[in-house]
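J.: model this:
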Amino acid sequence: MKEEIQTILDKIYLSLKTHDYYQPSLLDGEAGYCLFDQFYISYTGIDAVNHADNVEDFENNLQTLSEDSIGCPSPFFSSGKAGVNWFFSYLKAKDVLDEENWEILCDDDPELFEQAILYLKDGNYDFLHGSIGIAYHSLYAQTNQYTTFQETFFQLLYKLAYQSPDKMFIAHFDLTNLVPVPNKINLGMAHGLISVLKFCLQCYQKNICSVAAKKLALDIADLFRSTINRNTNNSLFPNILMLDEPAKGYSRVGWCYGDLSIGFVLYQAGVVFEDTALKDLGTEILIHTSKRRSEEQTMVRDAGICHGSAGIAHVYNKMWHYTKNPVFKEACDFWIQQTLDFSIHPDGYAGFKSYSPDASGKYTNSYGLLNGISGIGLVLLSYLTGDFSWDYCIMLND
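T.: You can find the predicted model right below:
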């Protein structure tokens, strides 16, 4: 399988070298492509054919991204400047960018953080298109200069979660109408409660409001405990939970929604808080989810990270590295092979296309990190190397 993966990686790299320019964003634009580019060049090493030319191409692309991201109208992590600035911080951590250039490229961080506060006050805690994604970017850099913002942000998040004296509740934020929806809880990673739990873990590890961060994290974990439906061979959790109603509904297997990310973050919470019961719960959920393989059970129709096979493979790859449980190794290998098998489209980038049920023809080409070949390539590189350093940007970091 390694040779097949290497062939696909080379095809992805060549496809990206000839692509038309995308918008300056991380999860669906140029920064995601540059992230794969940097990782691939590092993996192939200085002995690779055309290494010097590849490095020069990367530097030129990085320069273009740096220039085009100036004045980026969107502040968000997925589609805007917060994600691009995280990528610059990632390059600084990799010693690709020096301190001076990093400070210049990210000099608009204070404005982004001001916007995050405003979005949170409106109830928009969304990871991809709201305040938590912007704030999560701030927690990555090895600096204390953002502590005041981070503490203020978390205090507002805590207040949002405990508006009722009786229970913790964070209302789903409707991104279409830009309003919170009373009595409705989104449980997913992309737009929902499990991303809040992950944010709490990051705050706790960075010593930002650590006591309150632990309380909120454990209360969210308790909500998941009380919601789980063990009387099923399919999903244990729905996408959406209605307050004071029995949990009902079905969720896919994927990064964006469903049991996979829920189980993974609950396991991580158990590690962070040294809570064996939480680790066991996360493990139970992920073992259960590993048995769902058919398209009908998983709703997997492409190879992308968001709702496809690569995202599933990556989570199980990390769980294998954490636990050495052979169930996770087998599940990882299965979904890696499924990812390779999705490279079947003659007109697709490296043979891949993204499933878009609202699009004409349903399958579309995508270079992006979240839905396209940049992300698929990063997952395959992690599978070969055991290097997961890039996956902070999808909230799967340690």
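
J.: from here on, contacts and neighbour counts on C-alpha atoms
T.: Fine.

J.: check contacts around F334.
T.: By C-alpha atoms under 8 Å, 6 or more residues apart in numbering, the contact list for F334 reads A313.

J.: next secondary structure after the helix or strand harbouring it?
T.: Element membership for F334 (DSSP states H and E) is helix 326-341. Downstream of helix 326-341, the first helix or strand assigned by DSSP H and E is strand 354-355.

J.: make sure D57 is indeed in a strand.
T.: No - in this structure, D57 is helix, not part of a strand, as judged by DSSP: H, G, I helix; E, B strand; the rest coil.

J.: second chain to compare with the first, below:
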Amino acid sequence: MEYNQRIIESIETIKDFVISIQDPDDFSIGSGLSAKNLFLYNYALTFKDEEVLESVISSFESVYESLENKLNNSGLIGGCTGIVWLYLYFCKHGAFDLDLDLIDFFDEFFIKSTLLEKENGNYDLFYGFLGYAVYFLQKSKMGLSQNNDHLILFVDSLEETAQKDENGVFWVDKYDSTTINLGLAHGIPSIISFLGKVYSETKYEKAKILGEQSINWILSQKTDQLDYCYFPSKIKLDNTSEVNHKGSRMAWCYGDLSIAHSIIAFGQSTDNENIIKEGEIILLKTLSRKISDESSSINDKGFCHGTSGVFYLYKKINESLNKYDITEKYWKDELVKQTDLESFYSHVFYENTYKYAPDIGLITGFCGIGLVLLSIVNEKQDNSWEDIFMI
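T.: Now for the predicted structure:
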């Protein structure tokens, strides 16, 4: 089968299954109806499928009408932040007219939620105040924020919650003040990525300085103890735990690849060649890692910790630096090696054992994989969904 046809067949397989299942009661963008609508909308635009497009618009209208009843969970992937972000995404494409009263309401609501999470020390991308920042980044990119005060508030909040030592600045885990998370999903790399994005939008000098200080701190933790990676997934402040000496996986969520991407992207946003070079040094150590390596810990194709997320990070890095096409192609080949439905199942822990099961979600399931595949066949696709992953 021709290579591009294999990719299209994979997309069609995912699309057919996602359409076939009943719309979930869960409206979230992480694992629910909004994830389904985001993927199908981009599918419809890519393949000019009016029937699918109409079904997405109709489906999201029901979500839109119930938005103010979803305020009990305001988080990015499980609550209304992701849903309102998707509303902005649709408005940007002309699918809906922008309701400024609704936006003003959620601006106020999300800022209040941000301040609450700040007091709790919860900066987490998926479950804390960085998740609200994704919404305000989208507003800024659409020209809906006159002076970007909201983005500046997030930078100031990060500065206020940071801790300092002789190496730079860092942030401790909300649930364990002795632990520092090095994952892009829940840790310092997501902060670095965010600060780079804010600097691109606002040229706010504090975002640049804080990002540089946090990169300095991460680089101070680099170790040559293992031959396949420089960093663990987490670090204990007392430096006595074996956690500090464990390796990390190949994934979007944790590991050297995601750290390298965050540092490189920040360096490009701030036009700092030295930082880009530091990111590339980390990246180079990942190039020899394969999907079959036990240390890679890859068991499915999901974006969070599977093949599609790894491929997409290499794709983004190669697009910006134009020198890692061989590695990008290896992971793309692995992603579409099989095109049957079961090959896209998620590896999940259920009833005290691991098993493979269908999952329509953006984070670990079909819709995230589908968006990555669409980005291959449609170079004009609006990939601002990657902001949800701080890419």
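
J.: what about the residue lying closest to L341 of the second structure once chain neighbours are set aside, distance to I19 of the second structure?
T.: Of all residues not flanking L341 of the second structure in the chain, T13 sits nearest, at 6.1 Å (C-alpha to C-alpha, 6 or more residues apart in numbering). T13 of the second structure sits 10 Å away from I19 of the second structure, going by C-alpha to C-alpha, to the nearest Å.

J.: likewise for D256 of the second structure?
T.: Following C-alpha to C-alpha, the distance that separates D256 of the second structure from I19 of the second structure is 36 Å.

J.: neighbour-wise, which of these two wins?
T.: D256 (30 against 14; other C-alpha atoms under 10 Å).

J.: so what corresponds to that one in the first structure?
T.: Taking TM-score structural alignment, D256 of the second structure has D259 as its aligned residue in the first structure.

J.: for its match, list the residues it contacts.
T.: S235, L236, F237, S251, R252, V253, I285, L286, T289.

J.: can you redo those residues as TSV with distance to Q142 of the first structure, secondary structure and neighbour count?
T.: Putting these into TSV (distance: C-alpha to C-alpha, whole Å; DSSP: H, G, I helix; E, B strand; the rest coil; neighbours: other C-alpha atoms under 10 Å) gives the following:
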residue	distance to Q142 of the first structure	secondary structure	neighbour count
S235	38	coil	25
L236	37	coil	25
F237	36	coil	26
S251	36	coil	22
R252	36	coil	25
V253	33	coil	27
I285	33	helix	23
L286	32	helix	24
T289	35	helix	24
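
J.: from the residues you listed, pick the one nearest L223 of the first structure.
T.: L223 of the first structure lies nearest to F237 out of the contacts of D259 of the first structure, by C-alpha to C-alpha, at 11.2 Å.

J.: which residue is the nearest non-sequential neighbour of that closest one?
T.: I228 (5.7 Å).

J.: repeat for G361 of the second structure
T.: S31 is the one closest to G361 of the second structure (C-alpha to C-alpha, 6+ apart), at 3.7 Å.

J.: need the contact list for that neighbour.
T.: I77, G78, D359, I360, G361, L362, I363, G365.

J.: can you give me the neighbour number for Y43 of the first structure?
T.: 14.

J.: tell me which residue of the second structure lines up with it.
T.: In the second structure, Y43 of the first structure lands on T46 (TM-score structural alignment).

J.: where does its match sit: helix, strand or coil?
T.: Once three-state DSSP is applied, T46 of the second structure turns out helix.

J.: pretty sure it sits against Q381.
T.: Yes - with contact defined as C-alpha atoms under 8 Å, T46 of the second structure reaches Q381; the gap is 7.4 Å.
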